[in-house]
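Chemist: need a 3D model of the sequence below.
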Amino acid sequence: MSLSDIEKQLGLEGPVGHPPVEKWSPPLSGDMDMVIRKDGTWVHEGDPIKREKLVRLFASILKKEGGDYFLVTPVEKWRIQVEDRPLLVQLIDKRGDQLQLVTNGGDSLIVGDDHPLKASELDG
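Modeler: Coordinates of the predicted model:
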């Protein structure tokens, strides 16, 4: 079974659209009771977000500034907490000398200078 077959099964086929968050600089609206746990679980007000499409939506408006992470729109900017990394690799496929990755945010990318791979240890 190929990566594209698995992507189709998971509903990950096709490019993931991302709003131009790098162009948005609204003032800080405040702190949101949301945390992305180190195991990749997104939690809002103590409850895990179980709808994958909602996680993907939030991932598409996630922005990092300095050491902080924010969910941004053209008019709002909410700080959230991230325990380790905001997105985890769910699928890996070797294509020749390259590695193609799919994240839990639905992004498909090739490891390289634009997308370096950073590994973290999860609970030993």
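Chemist: C-alpha from now on. contacts and neighbour counts both.
Modeler: Noted.
Chemist: just checking, residue 88 touches residue 104?
Modeler: Yes: between residue 88 and residue 104 there is a contact under C-alpha atoms under 8 Å: 5.6 Å.
Chemist: shared neighbours, the two?
Modeler: Contact criterion C-alpha atoms under 8 Å, 6 or more residues apart in numbering; residues bridging residue 88 and residue 104 by contacting each: residue 40.
Chemist: now the terminal residues of stretch 19-30, how far apart.
Modeler: One end of stretch 19-30 to the other measures 21 Å (C-alpha to C-alpha, to the nearest Å).
Chemist: list the buried residues in that stretch.
Modeler: residue 21 (16 or more other C-alpha atoms under 10 Å).
Chemist: quickly note the distance from the residue in the chain sticking out farthest from the centre to residue 57.
Modeler: Counting by C-alpha atoms, centre = their mean, the extreme residue of the chain relative to its mean C-alpha position is residue 96, 25.6 Å from that point. In this structure, residue 96 lies at 31 Å from residue 57, with C-alpha to C-alpha as the measure.
Chemist: wait, residue 73 sits on residue 24?
Modeler: Yes: distance between residue 73 and residue 24: 6.8 Å, which falls inside the contact criterion (C-alpha under 8 Å).
Chemist: now do the helices in this protein.
Modeler: Shown for the chain, the helices assigned by DSSP state H span residues 3-10, 52-60.
Chemist: any residues touching the last one, and which ones?
Modeler: When contacts are defined by C-alpha under 8 Å, 6+ apart, helix 52-60 is touched by residues 17-19, 42, 49, 71, 104-106.
Chemist: at 7 Å instead, please
Modeler: 18-19, 49, 71, 105-106 (C-alpha atoms under 7 Å, 6 or more residues apart in numbering).
Chemist: same thing with the shortest one?
Modeler: Applying C-alpha under 7 Å, 6+ apart, the set of residues contacting helix 3-10 from outside is 13, 93.
Chemist: one more, for comparison:
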Amino acid sequence: MPETRPPIDLSGQSLAALAAQIEARGSLPPVDRWNPDHCGDSEMRIARDGTWFHQGRPIERPAMVRLFSTVLRREPDGSHVLVTPVEKLGIEVEATAFRALEMTMAGEREQRRIAFRLDSGDAVIAGPQHPISIIATPEGPSPRVAVRHGLEAEIARPLYYELAEAAIAEGADPPGIWSDGAFFPLAGE
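Modeler: The predicted structure follows:
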């Protein structure tokens, strides 16, 4: 059954309204509590650009991608799985499970809140539960925000530049950005 919740739209919403909308969407499946035996490979892959594939062909229905994203988690060994109460299937993830494609900010310094819209149709507000980090990769620094169950969203480069601009303007040492009461350095590991 496809995901029926509509994607979150950041445009024109206050951060308080957005936080309420995120909360009102309801809970996602409790994949962190499901631990069935690993039963194979899903023959699925999430490409670096966020495109989901099954048996080498793109999944064209956004609602199906949103549904699969709700049962995705990252294992302690770094692998990714699709999990239900009765099965666990491997899925290849080339970079990160999600991409942060849109951002809105309100406030300054310690009072700032930053929300990201993800390619899955979900949104997160950066903070203690959703920290921002810069990860060194073979392709160069990768700005990310934690989403859930070990999953991350790579922050689109233009959004990262906006974050860096705000950090430089505020003059923190080391350069970094505040969101929801937490400070995140914007230097690589």
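Chemist: quick one: map residue 49 of structure 2 onto structure 1.
Modeler: When structure 1 is aligned by TM-score structural alignment, residue 49 of structure 2 is paired with residue 39.
Chemist: how about that match, nearest residue that isn't a chain neighbour?
Modeler: Of all residues beyond its chain neighbours, the one nearest residue 39 of structure 1 is residue 122 (7.1 Å), with distances taken as C-alpha to C-alpha, 6 or more residues apart in numbering.
Chemist: ends of stretch 114-124 of structure 2, what's the gap?
Modeler: Per C-alpha to C-alpha, stretch 114-124 of structure 2 runs 8 Å from first to last residue.
Chemist: which residue numbers in structure 1 go with it?
Modeler: When stretch 114-124 of structure 2 is compared against structure 1 (TM-score structural alignment), it corresponds to residues 99-109.
Chemist: next, the buried residues of that stretch.
Modeler: 100-108.
Chemist: relative to residue 77 of structure 1, which of those is nearest.
Modeler: In terms of C-alpha to C-alpha, no member of the buried residues of stretch 99-109 of structure 1 lies closer to residue 77 of structure 1 than residue 105, at 19.4 Å.
Chemist: how many other residues sit next to the residue lying closest to the closest one once chain neighbours are set aside?
Modeler: The shortest distance from residue 105 of structure 1 to any residue other than its chain neighbours is 4.7 Å, reached at residue 56 (C-alpha to C-alpha, 6+ apart). The number of residues packed around residue 56 of structure 1, counting by other C-alpha atoms under 10 Å, is 19.
Chemist: and whichever residue in structure 2 pairs up with residue 56 of structure 1, how far from residue 153 of structure 2?
Modeler: Residue-level alignment of residue 56 of structure 1 against structure 2, with TM-score structural alignment as criterion, gives residue 66. Residue 66 of structure 2 sits 14 Å away from residue 153 of structure 2, taking C-alpha to C-alpha as the criterion.
Chemist: now swap in residue 88 of structure 2 and tell me
Modeler: Here the distance between residue 88 of structure 2 and residue 153 of structure 2 works out to 22 Å (C-alpha to C-alpha).
Chemist: remind me, longest helix of structure 2?
Modeler: Of all the elements of type helix in structure 2, the one with the most residues (DSSP H) is helix 157-170.
Chemist: that one: how far from the chain's middle?
Modeler: Between the centre of helix 157-170 of structure 2 and the centre of its host chain there is 19 Å, according to C-alpha atoms, centre = their mean, to the nearest Å.
Chemist: kindly report the same for stretch 27-43 of structure 1.
Modeler: For stretch 27-43 of structure 1, the separation from the chain centroid amounts to 12 Å (computed by C-alpha atoms, centre = their mean).
Chemist: hmm, who's touching it?
Modeler: With C-alpha under 7 Å, 6+ apart as the criterion, stretch 27-43 of structure 1 contacts 44-45, 48-49, 76-88.
Chemist: filter the residues you listed to the buried ones?
Modeler: Neighbour counting by 16+ other C-alpha under 10 Å classes 77-82, 86-88 among these as buried.
Chemist: which ones are touching the residue nearest the centre of structure 2?
Modeler: When structure 2 is reduced to its mean C-alpha position, the nearest residue by C-alpha atoms, centre = their mean turns out to be residue 153, at 3.2 Å. Applying C-alpha under 7 Å, 6+ apart, one finds that residue 153 of structure 2 lies in contact with 96-100, 144-147.
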